[in-house]
Structure formats: C-alpha cells, structure tokens
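1. coordinates only, sequence not included:
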C-alpha cells in the first residue's frame, strides 16, 4: 500500500515553486510527493511515515 504523505507528520508545503513539497524526516524538498521519490530512489516504501495527530481526534 502506498504511503499518503498528506497524512504524515513529517510532510510540509514549501514556498519554493520548483520544490513545493517536503519531508522533515528525510530533510529534502521535491516537486513530487516525498514518498514517491523515496520509493523511486530506494525501491522500498517510506519507512519514516508517522500518522499526524489531528486536533480533536485520537
């Protein structure tokens, strides 16, 4: 199953138009979803995924 970066606590949006998405865990910015870049470069799914805590939910 593919990792959904939008639900990960390490995902962030940048002001860089060329690299609008980033991953705090791996410390990089990219044009595509960080999990897709991790999969493409390493051949394995992202191992740093952590479900983000949404206020009001457990």
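-> Alright, I've got the coordinates. This structure is a prediction, so every number in the text was calculated from the model and none was measured. Residues are numbered from 1 along each chain as shown.
2. Could you use CA atoms for every contact and neighbour count after this?
-> Noted.
3. Please enumerate the helices of the protein.
-> 34-42 (DSSP state H).
4. how about stretch 22-39: buried residues?
-> Residues 22-23, 29-30, 33-36 are the ones in stretch 22-39 that count as buried (16 or more other CA atoms under 10 Å).
5. hold the first one in mind and look at this next one:
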C-alpha cells in the first residue's frame, strides 16, 4: 500500500522553531525535529500523520 507524502508546510500545525538542532515542529504532536514531522510520525507508527489539517491562507486586501 502506497500513501502520499504529507506536506507539513501546508499544515496548520507545522511551525519553524528557533532551535538550530531541531528546526521543524508540530503543535498537534508536540515535538520538534530535524526532519519533517510527518516523516517522523510515519517512521514511528508506520501510518501517515492523522493530525494534518490544511492551512487556511488569508489574502491581504489592497488599500
């Protein structure tokens, strides 16, 4: 069974940390990592990340 790779940067739970050792983080799972959080979840559980929620991007108005 092949699953699609989850793009963490499109998830509302993803954030960039100030820690150079662990520059990527996931608020839903509560951890920081060197790699994409979805890859760490897959490595640990063998399942794709269940916490993915598409980020809503607001458009800036002109004026």
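-> Thanks, I have it. Note that this is a predicted model, so its numbers are computed, not measured.
6. Let me see the TM-score of these two.
-> Once superposed, the chains reach a TM-score of 0.94 (TM-score structural alignment, normalised by the length of structure 1), with 56 aligned residues with a CA RMSD of 0.5 Å.
7. ok so, going back, tell me the one among the buried residues of stretch 22-39 of structure 1 nearest to residue 47 of structure 1.
-> Closest to residue 47 of structure 1 out of those is residue 35 (9.2 Å), distances taken as CA to CA.
8. any idea what the closest one aligns with in structure 2?
-> Residue 35 of structure 1 maps onto residue 38 in structure 2 when the alignment is built from TM-score structural alignment.
9. Might one say that its match is in contact with residue 10?
-> No: using CA atoms under 8 Å, residue 38 of structure 2 is not in contact with residue 10; the gap is 11.5 Å.
10. what's in contact with stretch 51-59 of structure 2?
-> Here stretch 51-59 of structure 2 makes contact (CA atoms under 8 Å, 6 or more residues apart in numbering) with 6, 8, 10-13, 28-29.
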